[in-house]
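> Please find the sequence and the predicted model below.
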Amino acid sequence: MSLEPRPDDGVPELTARVVRAAFPKGTLAIRIREALGLVFDDADFAEAFPGRGRPAISPGALALVSVLQYAEGLSDRQAADQVRARMDWKFLLGLELDDPGFDFTVLGDFRTRLIEHGLEEEVLDAVLARVSDAGLLRAGGRQRTDSTHVLAAVRSLNRMEFVGETLRAALEAVAAAAPDWLAPLIDSRWVERYGAKIDSYRFPKGVDVRREWAEQVGRDGFVVLDAINAPGAPGWLRQIPAVQVLRRAWGEQYHRDDEGVRWREGKDLPPGRMRLASPYDLDARYGIKRGSGWTGYKAHLTETCEPDELHVITNVATTDATVDDAEMTETVHRRLDKRQLAPGEHVVDAGYVTAAHILTALNNHGMTLLGPVNLDTHHGKQDDDGPDLSQRAFTIDWNQRKVTCPRGAVSVSWSDQVKSSGTPITRVQFAATDCRPCPLRSACTRASDKGRYGRSLTLLPREQQEVLEQRRQEQRTEEWKKRYDIRAGIEGTISQAVRRTGIRRTRCAGRAKTHLGNVLAATALNIIRIDAWLNGTPLGATRVSHLARLALAA
């Protein structure tokens, strides 16, 4: 297909007359066309189409349809039917009333082209540019970010289910591609174990029996891999995707040595971030947050939040489920800078904030990162009238590399170290001879009486430590808490994304496709919000149950 950008000649006269007569109050599609025009320009997607060949369907129109299908929760087939059947969609797309539309498979091909050419963000960028041109969006101001889980389009599997289904999928693929080659390797017991999907298999009971079952699956898998790697085997068998997944999964799940095949356990397993969670989605990972686990991804949404202004989503980031929020803070800032939409103040929850992030945001991006930092983890509980034994009560002399405790004792050890994460720290320790006779010892430290050292402190680099202590002091004040209250609004955005676009369950396998779906969902929310803003629709109030309202009244 070749791209031949079509000019925007406006809405055909007959389409405009009929639609306005049928919808005198307008619809979302009609109002968006009147306010923003065609929205997407074909030239924005030119990179995804060659210069020669049969003319392609307008990519600008396909982008708009892709956004509308997320706004209305439609499948590809339903969205293509709407293009043929709905007059207001024809009005938005600038089509004649008798336009036959296109086959629904074109939408999937269009998304694939976007991913292959790295154009996933173009859809969101185009809408943000339109909003900026209309004077409704600017850099500076305040923005807020939060994340939500996204379930992969696969079942969550425990380890036994995972290895069983991985081998079953590989056998199914090989049986379809080379049945005569596979037949001598298997017998009726293999068909019993792997003939049906693993969720229909009744696993044996008992820890030892289950372990033996898992190791039997491992031995069977190695039989298949050894046969495929044998000199006489067809070389193309190694290139079958399911076989490549089997090889990778068996390296993660099993040991094989002179003693046989053994099930990996505990620390012998690769970290969760590196380990496959499903044979059908190689990017999905199993993550846990606040005690809840899921297989899939995370979506990080950033939106403007100035009072009495249009709130639009300015950035979408998609990671696997194991990535901590703190790892995305700088990425979000760089993307906002690239769009020239960096805020003056970025409001986030504690997961995105460290002392290093606060400094980097200010020094590299000129923005204030507003969010709570972790409190001092000192074990002692301070009474109202008791002494303060937290870290802030210690006097740090950075030049002399000494720390003085509230009772006047001076540290005897100052050691610069690096954590496993790469963060530089300083470990400060006080002599046990100073701590042992101290009357506050039991409230100050849990160090052993017989040890060489007593109380110890862990410090960040000087600039970070000072910022950390300053933020800890600030976030105790009512003024800071009131300023931070605006962060709660991002929960409403996530709720809207879940209800209107189903963002918590991806439609496709793979992080790239999931990210594109999240971008389309965020763009759909922006379209809905722009329409509401132009109509003067106020923001929804926080819902309060009748029982809670009764309690408030009492």
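Thanks, I have it. Numbering: from 1, shown residues only.
> Please make it C-alpha for all contacts and neighbour counts, starting now.
Noted.
> Do a quick rundown of the strands in the stretch 101-250 of the chain.
142-151 (DSSP state E, counting those that start in this stretch).
> And the helices in it, which stretches?
Remark: helices assigned in the stretch 101-250 of the chain by DSSP state H, counting those that start in this stretch are 105-116, 122-133, 159-177, 179-182, 188-194, 207-229, 241-253.
> In a markdown table: those helices, plus mean neighbour count and distance to Tyr484.
Output for those, formatted as a markdown table (neighbours: other Cα atoms under 10 Å; distance: least, Cα to Cα, whole Å):
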| stretch | mean neighbour count | distance to Tyr484 |
| --- | --- | --- |
| helix 105-116 | 16 | 37 |
| helix 122-133 | 18 | 26 |
| helix 159-177 | 20 | 42 |
| helix 179-182 | 14 | 63 |
| helix 188-194 | 13 | 55 |
| helix 207-229 | 17 | 50 |
| helix 241-253 | 19 | 44 |
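> Nearest the middle, which residue of the protein would you pick?
For the chain, Lys298 is the residue whose C-alpha lies nearest the centre (Cα atoms, centre = their mean; 2.3 Å).
> Please, which helix or strand holds that one?
Here Lys298, judged by DSSP states H and E, is contained in strand 292-304.
> what does Glu4 give?
Using DSSP H and E, no helix or strand contains Glu4.
> Could you do Asp88 as well?
For Asp88, the element it lies in under DSSP H and E is helix 87-93.
> coming back round to it: Arg401: which of the helices of the stretch 101-250 of the chain is closest?
For Arg401, the closest of these is helix 241-253, at 45.7 Å, according to Cα to Cα.
> hmm, back to that, may I see the buried residues of the strand holding Lys298?
Residues of strand 292-304 classed as buried by neighbour count (16 or more other Cα atoms under 10 Å): 294-304.
> And it, what does it pack against?
Under the contact criterion of 3 or more Cα pairs under 8 Å, 6 or more residues apart in numbering; DSSP states H and E, strand 292-304 touches strand 142-151, strand 285-289, strand 313-320, helix 511-535.
> if we can go back for a sec, and the gap between the residue nearest to the centre of the chain and His149?
Distance of Lys298 to His149, computed by Cα to Cα, to the nearest Å: 5 Å.
> then this one, side by side with the first:
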Amino acid sequence: MLRRTEAQRNFFDDAIFGRMIPPDHPLVAIDQAVDFSFIHDEVKALYSPDQGRPSYPPETLFRALVLGIWANLSDVQVAQQLRFNVLFRWFCRIGWDDPVPDDTTLVVFRRRLKASGVYERLLDRVVEQAKAKGLGRGRWMIVDGTKVVADVAIRNQLELVREGRKRLVRALQRIQPERAAKVRALAEPLPDADYPDREALLAAESACGEALLNELEDVPEPEVRRLAAQYRAILKGEGMASFTDPEARWGFQKKGEAFLGYKVVASCDEDGLVTAVTVAAGNESELAQVERLRAAWKRLRLRPRAVAADKAYDASTLRQQLQDEAVRIYTPRKYRRSTLPSGFRYEAKADRVICPAGAMGRPTPHPQGGFVYVFSQRTCQRCSLKAACLKDGRQRQRVYLQPDKDRTRPKGIRLAMRVRKVIERVFAEAKKWHHLGRARYRGRLGVAFQAVMTFLVINTKRMAAWSGVDRAWQGV
């Protein structure tokens, strides 16, 4: 049964908190700048109005989750701090004689937020408050992504193949011990010395895995079926790299730097107010997540005049979509600059390239976007200017152009790249002070919740600094 946070404290609580709470502490500034009461309306559908025991007030539990992100504490540590930390009790609206929620209560509350999808609205509510207070000019929207390493141990393919068999037998042991005893031999690793090389050993281990899957084909237990499906994905090499976090994938944030985990793609304005967040697997494109960010901008009625992003977002489709909404996008060129060789000219109306001798190149679509204008080999070989045009043993001239990008690419890229650094500072703050660089929870949904809560906390710090209450602690 849902219970609302008490609006007033008793005289004894006021006396204690009034003497012990430092007025210049950042949590005091956040409490004065942000109204967390919205959580009650957001979660009331998750509770029965008249059945069950009275719950802890959702605002109290939500404030406890905020403290976990703000101070980099686990659920157990937050529950421990609430028992003796006067400042934390005051922030969570827990009186001196009130019961303190334990870590299990916090876990259950967080699971409710994740399973219902309510957590996606929480960042919106904070952004709405910030905009109402005048924070964020909103002329720019900056988009970027950062990696979040999964909270798992790294396993190679051979280790995964062996681990999967053990997990399957253990799951079978819990429901059918006698049958598990019969197939237990298939879960044992093969002797490394019996095989000439690693490839032969891996093939033999995989064959044992296939045999075990065939033995368990008729087991109806959901847990066994789930593990069997994951194990098949491992044997087929379909990208799964961990049984602990099956949704984590290998990806690259930079060339040559692989990681196992997820990509958090976010947007913020030029004042560092984070407006939207989405999470993708490590091997997915950041560009594909922009549509969800744009949906959040529309939901919040944000109307940026320009978007700044790195070269991963240099795509003709996105550029055209934003242009249709009268929004300019500034990105460095993802591929090599399309330039005309000396003496060549491009006629936009006829969409053709003409060489110094007057011959015309035929346009062919390029997989990176734009066109390759190809000239006839017979014409080039007979041309008197071929010595100047054809170099490195080429038989005919080819000119690569991106007319659509060149027409819609606005000026001012240097200013835009300076503005783009704002989101890099936001990501640096999220990783240094709130440990966003590594997943606190497992699965895409867990990482999404962590990212939303992290940027929500960062926004509350911006609001406290903006209100003038937290000037001395603004960098904390």
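Perfect, I can see it now. What you are looking at is a predicted structure, and each value in this text was computed from that prediction instead of being measured.
> before we move on, back to that, please say which position in structure 2 the residue nearest to the centre of structure 1 maps to.
Aligned by TM-score structural alignment, Lys298 of structure 1 pairs with Lys263 of structure 2.
> How many residues are close by the nearest residue to its match once chain neighbours are set aside?
Once flanking residues are discounted, Lys263 of structure 2 sits nearest to Lys147: 4.6 Å by Cα to Cα, 6 or more residues apart in numbering. As a burial measure, Lys147 of structure 2 scores 25 neighbours (other Cα atoms under 10 Å).
> Surely Val307 of structure 2 is within a strand?
Yes: assessed with DSSP: H, G, I helix; E, B strand; the rest coil, Val307 of structure 2 lies in a strand.
> OK, contacts around the aligned residue in structure 1 for it?
Aligned counterpart of Val307 of structure 2 in structure 1: His346 (TM-score structural alignment). Contact partners of His346 of structure 1, counting by Cα atoms under 8 Å, 6 or more residues apart in numbering, are 142-145, 367-370.
> ok, and those residues in structure 2?
Retained in structure 2 (both residues aligned by TM-score structural alignment, their matches' Cα atoms under 8 Å) from these: 142-145, 367-370.
> of those, buried ones?
Neighbour-count burial (16+ other Cα under 10 Å) applied to the kept ones among the contacts of His346 of structure 1 gives 142-145, 367-370.
> Closest one to Thr319 of structure 1 out of these, please.
Thr319 of structure 1 lies nearest to Thr145 out of those, by Cα to Cα, at 14.5 Å.
> any idea how far that closest one is from Asp76 of structure 1?
Distance, Thr145 of structure 1 to Asp76 of structure 1, by Cα to Cα: 30 Å.
> and if you look at Asp320 of structure 1?
Asp320 of structure 1 is 25 Å from Asp76 of structure 1, where distance means Cα to Cα.
> The two: which is more packed in?
More crowded of Asp320 of structure 1 and Asp76, by other Cα under 10 Å: Asp320, with 22 against 19.
> Roughly how far does the counterpart of the more buried one in structure 2 sit from Trp250 of structure 2?
Under the alignment (TM-score structural alignment), Asp320 of structure 1 pairs with Ala281 of structure 2. Separation of Ala281 of structure 2 from Trp250 of structure 2 (Cα to Cα): 8 Å.
> Tell me the residues that contact both of those two, please.
Jointly contacting Ala281 of structure 2 and Trp250 under the rule Cα under 8 Å, 6+ apart are Gly261.
> all strands of the stretch 251-400 of structure 1, in order?
Using DSSP E, counting those that start in this stretch, strands in the stretch 251-400 of structure 1 cover 254-257, 260-263, 285-289, 292-304, 313-320, 345-347, 368-370, 395-397.
> got TSV for the ones you listed, with distance to Ile425 of structure 1 too?
Formatted as TSV, those follow (distance: least, Cα to Cα, whole Å):
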stretch	distance to Ile425 of structure 1
strand 254-257	37
strand 260-263	38
strand 285-289	26
strand 292-304	29
strand 313-320	28
strand 345-347	26
strand 368-370	22
strand 395-397	14
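> So which of those is nearest Asp81 of structure 1?
Nearest to Asp81 of structure 1 among those is strand 313-320 (28.6 Å), distances taken as Cα to Cα.
> check the fit of the closest one onto structure 2 and give the mean distance.
Its matched residues in structure 2 lie on average 1.2 Å from strand 313-320 of structure 1 after superposition (mean Cα distance after the TM-score superposition for structure 1).
> Could you check that strand and say which residues are buried?
313-320.
> Make a markdown table out of those residues and add distance to Thr404 of structure 1.
Shown next, in a markdown table, are those (distance: Cα to Cα, whole Å):
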| residue | distance to Thr404 of structure 1 |
| --- | --- |
| Ile313 | 48 |
| Thr314 | 47 |
| Asn315 | 46 |
| Val316 | 46 |
| Ala317 | 45 |
| Thr318 | 46 |
| Thr319 | 44 |
| Asp320 | 44 |
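> Closest one of those to Arg155 of structure 1?
Asp320 (15.7 Å).
> Quick one: residues contacting that closest one.
283-285, 296-298, 511.
> How about it: what's its closest non-neighbour residue?
Closest residue to Asp320 of structure 1 apart from its sequence neighbours, by Cα to Cα, 6+ apart: Tyr297 at 4.1 Å.
> was I right about that neighbour contacting Ser147?
No: applying Cα atoms under 8 Å as the test, Tyr297 of structure 1 and Ser147 come out as separate, 10.1 Å apart.
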